[in-house]
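J.: structure for this input, please:
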Amino acid sequence: MLSTLAIANYRSLRSITLPLGRLNVITGANGSGKSNLYRALRLLAETAQGNVVGALAREGGLLSTLWAGPEHITQRTQRGEVPIQGTARQEPAALKLGFAGEDFGYAIDFGFPPPPKDFPTAFRFDPEIKCESIWAGPFLRLQNTLVERRGAMARVRDGRSWRVIAEHLSVFESIFSQMADPERAPEVMALRESIRGWRFYDHFRSDADAPARLSQLGTRTPVLSHDGRDFAAAWQTIREIGDDQSLNASVQDAFPGAKVEVIADGGRFSLYFSQHGLLRPLSTAELSDGTLRYLLWIAALHTPRPPPLMVLNEPETSLHPDLLPALARLIVHASKRSQIWVISHAPRLIADLESSPDCNTIQLEKNLSQTEVAGLGMLDEPAWHWPER
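T.: Presented below is the predicted three-dimensional model:
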């Protein structure tokens, strides 16, 4: 489980360090930075997938994602005594992402490459990785650092000394792509596999052509895909190897008297929904957007292979308000097996989630265009140190 998330110079997140719990609810007004926090977490997940620089490029490049305000904001500026003024940059551009968890912590620092000396290049704005660190404990210290990467060189802790294991790393790829060796750097491999297990669900499709509405060839599916294309197969997998009793209870909680059935015909799987008062079951093609989305959430949150972290971005979309209490109970139940992030601006869903003693509410607000956590003072932030370049 992650205990701390730290981000610096990513869009509106100029400098933010968040304490995390088992169930985290991210809320705030429109434009407060919820989407930026979600995108920063997805970018962190890309470090373990091998294409973090490509992910930055899809967001518009490092120039587009860097904090656009002044390097330093003084108390006089915050009080409105002096205007915000741009000055010449004094420090190197640095986009930093990191987290601390129960086992390991990790941080990465992106910057621009130095001006080429030998030949011109058209890729001078490609971000490169300046440094990375893996450590044990709640925050980075020299004594608990396990793996340290600076530029093209990386070293690992070897007793009380250090051992260099790479001197020619690509500065455009993370250590997870180049050093995941179970013998030379087991911490890198263990952390990479943990991050690869993070799961993101962002707005299931429910339009007329949505994959979840169609009959599909199916195989055992312990993890529902992000677009729901294997919906029926995932539901049947839960029936056979997951918690079938809890699955049925979740359907009854939201739709009393209803029943879900999966029919497999020649390898093609179809899901049908029966409800009190109907003479025949409805296929997924006939379901309302809200009913289909809710059933997809049931399948996603009852996965027989629970991830270390599951992030739900605005799960209330297209749901009737009367379904939100049942959705909250579904999410709280899932948080017993996985750490959950819920990004939402639905007051009823937030209130129901906050009734759980495990809920950690993070309310974001804007101050001089930078995202801050409401009520979180400097002394309330978790201890955090960034690795040095």
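
J.: hey, let's count contacts and neighbours off CA atoms from now on
T.: Noted.

J.: now do stretch 330-342: everything it contacts.
T.: The contact list for stretch 330-342, computed with CA atoms under 8 Å, 6 or more residues apart in numbering, reads 1-2, 21-26, 250, 298, 301-302, 306-315, 353, 356.

J.: the same query, at a cut-off of 7 Å, please.
T.: 1, 22-26, 250, 301, 306-313 (CA atoms under 7 Å, 6 or more residues apart in numbering).

J.: so the most centrally placed residue in the chain versus residue 296, what's the distance?
T.: In the chain, the residue lying closest to the centroid (CA atoms, centre = their mean) is residue 41, at 4.2 Å. Noted for residue 41: a distance of 23 Å to residue 296, by CA to CA, to the nearest Å.

J.: check residue 233 too.
T.: 12 Å.

J.: what about the two, which has more around it?
T.: Set residue 233 next to residue 296 and count neighbours by other CA atoms under 10 Å: residue 233 wins out with 30 against 25.

J.: pretty sure that one is in a strand, no?
T.: No - assigned with DSSP: H, G, I helix; E, B strand; the rest coil, residue 233 falls outside any strand and is helix.

J.: pretty sure it is in contact with residue 268, am I right?
T.: No - contact criterion CA atoms under 7 Å: residue 233 and residue 268 do not qualify, at 8.8 Å.

J.: before we go on, could you also do this sequence so I can check it against the first one:
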Amino acid sequence: MDDLDDENRFMTTKTYLKTIQAKGYRNLEMAEPFEWDNLNILIGANGAGKSNLLEMIEFLPDALSGGLAETFKKRRGLTSVIDLDRALPSEMELMWELSGNALLTQGELKYHLIIEGDSYGRFSVNQERLDETGLDSSLMPEAYLDFKYGEGMAKPWKSGNGLQKMPENLKSPQKLALGSLSSSQLYPVLESVREQALSWCFYNANDMNIRAIKHEVKEIDALQQFLAADGRNLKMVLYNLIQSEKGDFGENLDRILRSLYTGHRLLKFPLIDSQHFELSWQFDRPGKPLKLDQVSDGTIRMLCWIAVLAHPNPPALVCIDEPELGIHPAWLPILATLITEAAEHTQVIISTHSSILLDELTDQADKVVVCALNEVGKATFERLDAEALEEWLVHYKLGKLFRSGHPELGGWPR
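T.: Got it, this is the predicted structure:
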């Protein structure tokens, strides 16, 4: 196989999040890397760090797509992100370890980032490094990027000379070198990491723009295959996934909707004009079909999670903060099934306060991550010891133990 074929195979391989580590990011202070599974269910009290953890993971794609200044602005400024209780100027140290790269089968890719900030909101990238890890312990990690204080080196693909100096026009202590070196031919390892991180999808149920979903009319756009962070392109995504020749999303969607509404017949997308359409929901009962602006907010939210979790070609990582918000309790078992089925095809991280949803995820107890604050107010994360709960789970469901304040789970107010 020639080099071009190798590169194409490389670029189409999904990369999964193996571990993360954070120090100085809000209240996160991880002494050791935290390892992720295919399904991860975050539980804990308000303020225990669940949303901060998801936000830290999203920091990488945000910084790659919008730059560091916009990334801090999105998080209400640098001084609200970097832990200023540490000595000034404070450092924020972050790490993402990725696995599943077809051309690096002997190891993983670890991206390490250190940003320094002060109380005036000024910042600089002190260190940025991408290494291949997980190799023979006697070998040094192979570096693909090594950047410090505005100066850096990167390794071109299959370079026998190792790291080479970065071009002068790409050097900046306020930008990520990983985002600047975007040549798929010259730096395919860096480009693959960048593209995979940018493909991750993050959702917060509080941010779903129900009004826009119901009322906005948009032009037909076949490129919109994934739900936007606020859900406003729901109609377009459902239309495109149903029309796609890949997979059986339409049949799967009908099956799920029949479990929600016994009278469901089908969704249709009648044209308004040559460039616009609407969504029409037909039922096995007298009366006109319902338009999207006539259905309940809870139904809209459930349609959003179907578009995300039942996607026939999901992104490498899907994160949802409190998906149960606004969903009827009777539908939470269906939501739990969507979550577990999605985790068979991609990596899923959710956070939840719902004991009902946890009841339905009892057989996934080993996927639960307990979030709590230590004695100095720092967030800690520990995977639930399912074996320690084995006898309890014979008699009680997971949500019941959560509601009762079982010490292994925590997070329930007393």
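
J.: superposed, what's their TM-score?
T.: Overlay of the two chains. TM-score (TM-score structural alignment, normalised by the length of the first structure): 0.80; 347 aligned residues with a CA RMSD of 2.7 Å.

J.: so what corresponds to the residue nearest to the centre of the first structure in the second structure?
T.: Residue 41 of the first structure maps onto residue 57 in the second structure, with residues paired by TM-score structural alignment.

J.: what about its match, which SS state?
T.: Recorded secondary structure, residue 57 of the second structure: helix (three-state DSSP).

J.: return the distance of it relative to residue 194 of the second structure.
T.: Residue 57 of the second structure is 14 Å from residue 194 of the second structure, by CA to CA.

J.: what sits in contact with each of those two?
T.: Contacts common to residue 57 of the second structure and residue 194, judged by CA under 7 Å, 6+ apart, are absent.

J.: report how many residues lie close to residue 45 of the first structure.
T.: So residue 45 of the first structure, with other CA under 10 Å, has 21 neighbours.

J.: mind listing the helices for the stretch 201-350 of the first structure?
T.: Applying DSSP state H, counting those that start in this stretch to the stretch 201-350 of the first structure gives helices spanning 231-241, 244-254, 289-301, 324-334, 347-354.

J.: mind listing the strands for the stretch 51-200 of the second structure?
T.: Secondary structure of the stretch 51-200 of the second structure (DSSP state E, counting those that start in this stretch): strands at 90-99, 108-117, 123-133, 142-148, 151-154, 164-165.

J.: okay, those strands in a markdown table with distance to residue 52 of the second structure and mean neighbour count next?
T.: Listed next are the strands of the stretch 51-200 of the second structure as a markdown table, based on distance: least, CA to CA, whole Å; neighbours: other CA atoms under 10 Å:
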| stretch | distance to residue 52 of the second structure | mean neighbour count |
| --- | --- | --- |
| strand 90-99 | 13 | 22 |
| strand 108-117 | 17 | 22 |
| strand 123-133 | 20 | 21 |
| strand 142-148 | 26 | 21 |
| strand 151-154 | 30 | 21 |
| strand 164-165 | 35 | 14 |
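
J.: of all the ones you listed, which one comes closest to residue 241 of the second structure?
T.: Of all the strands of the stretch 51-200 of the second structure, the one in closest proximity to residue 241 of the second structure, counting by CA to CA, is strand 90-99 (28.0 Å).

J.: who are the packing partners of the closest one?
T.: strand 16-25, strand 108-117 (3 or more CA pairs under 7 Å, 6 or more residues apart in numbering; DSSP states H and E).

J.: hmm, who's touching the last one?
T.: Contact with strand 108-117 of the second structure is made by 89-99, 123-134, as judged by CA under 7 Å, 6+ apart.

J.: likewise for the first one?
T.: Contacting residues not belonging to strand 16-25 of the second structure are listed as 28-30, 32-36, 81-83, 91-100, 316 [CA under 7 Å, 6+ apart].
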